[in-house]
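Trainee: coordinates only, sequence not included:
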């Protein structure tokens, strides 16, 4: 269940998007606004899911590293080694968190760009089809 969570969560939205696109093709221009709203909802949902996953992953990583450091420090007698191990653990946590945040930002930016491009393309196609239809029927 957990592995499939994002897919399962997105299935109803994908269905909505398909329905809206089909309606847009049938009803033409009027539905472009609805497409925009649905796309914005999808983007928001994706961003929220990504952020939640990232936060959970970071918390798990921090907990694992802290527990590991605690175990190592408990089993280490030399004070110098304890300090080195603790410093190394802090560096690892910081690096991992920074990398994860950068990856999330890149993913979110890519998703937003793709969505914007798709919205523009769909709008252009829908408007062009509507224009062609009305132009030909007016003749």
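Mentor: It's in. Please read all numbers here as calculations on a predicted model, not as lab measurements. Numbering: from 1, shown residues only.

Trainee: From here on, just use CA atoms for contacts and neighbour counts.
Mentor: Will do.

Trainee: quick one, strands of this protein?
Mentor: Using DSSP state E, no strands are assigned anywhere in the chain.

Trainee: try it against this one:
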């Protein structure tokens, strides 16, 4: 029984480590995406200010809109992945707890 409990604890610890790593990676990706977006916006604004030509301004606006749409899509995908990871972790924890309870009941039942 102690071996089963130790194995369950080790599995739970491994799950926690994986979740922490995934969350850190997701946060880093989000920060990088936001920094890139800010840089692109600044560059676009500078270019728009430097060029008084209507065509350039239209192109700049289109580029900004495309970048914003891409960023929003990426953020939505990231949130979906985060939710999936959380659900998966909860399911794994529930399964581990149920298995440990079954082992305890079987051992105590004998």
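Mentor: Arrived safely, thanks for sending. Bear in mind that the values here come from a model prediction, so they are computed numbers and not experimental data.

Trainee: Can you give me the TM-score here?
Mentor: Counting by TM-score structural alignment, normalised by the length of structure 2, the TM-score of this superposition works out to 0.73. Behind it: 110 aligned residues with a Cα RMSD of 3.3 Å.

Trainee: what ranges do the helices span in structure 1?
Mentor: Applying DSSP state H to structure 1 gives helices spanning 5-27, 32-75, 79-138.

Trainee: Would you mind listing the buried residues in the first one?
Mentor: With burial defined by 16 or more other Cα atoms under 10 Å, the residues of helix 5-27 of structure 1 counted as buried are 13, 16, 17, 20, 21, 23, 24, 25.

Trainee: Would you convert those residues into a markdown table that also reports distance to residue 65 of structure 1?
Mentor: Formatted as a markdown table, the buried residues of helix 5-27 of structure 1 follow (distance: Cα to Cα, whole Å):
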| residue | distance to residue 65 of structure 1 |
| --- | --- |
| 13 | 37 |
| 16 | 42 |
| 17 | 42 |
| 20 | 46 |
| 21 | 47 |
| 23 | 51 |
| 24 | 51 |
| 25 | 53 |
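
Trainee: What residues sit buried inside stretch 78-91 of structure 1?
Mentor: Result for stretch 78-91 of structure 1 [16+ other Cα under 10 Å]: buried residues 82, 85, 86, 89, 90.

Trainee: which of the residues you listed lies closest to residue 70 of structure 1?
Mentor: Nearest to residue 70 of structure 1 among the buried residues of stretch 78-91 of structure 1 is residue 86, at 8.7 Å by Cα to Cα.

Trainee: Now do the aligned residue in structure 1 for residue 107 of structure 2: how many residues are near it, please.
Mentor: Superposed on structure 1 with TM-score structural alignment, residue 107 of structure 2 falls opposite residue 133. Using other Cα atoms under 10 Å as the criterion, residue 133 of structure 1 is surrounded by 12 other residues.

Trainee: ok, now residue 74 of structure 1?
Mentor: 10.

Trainee: Next: residue 100 of structure 2.
Mentor: Close neighbours of residue 100 of structure 2, defined as other Cα under 10 Å, add up to 19.

Trainee: Name the nearest residue to it, sequence neighbours excluded.
Mentor: Leaving out its chain neighbours, the residue that sits closest to residue 100 of structure 2 by Cα to Cα, 6 or more residues apart in numbering is residue 5, at 6.5 Å.

Trainee: wait, what's in contact with the aligned residue in structure 1 for residue 93 of structure 2?
Mentor: Counting by TM-score structural alignment, residue 93 of structure 2 corresponds to residue 119 in structure 1. By Cα atoms under 8 Å, 6 or more residues apart in numbering, the contact set of residue 119 of structure 1 is 35, 36, 39.
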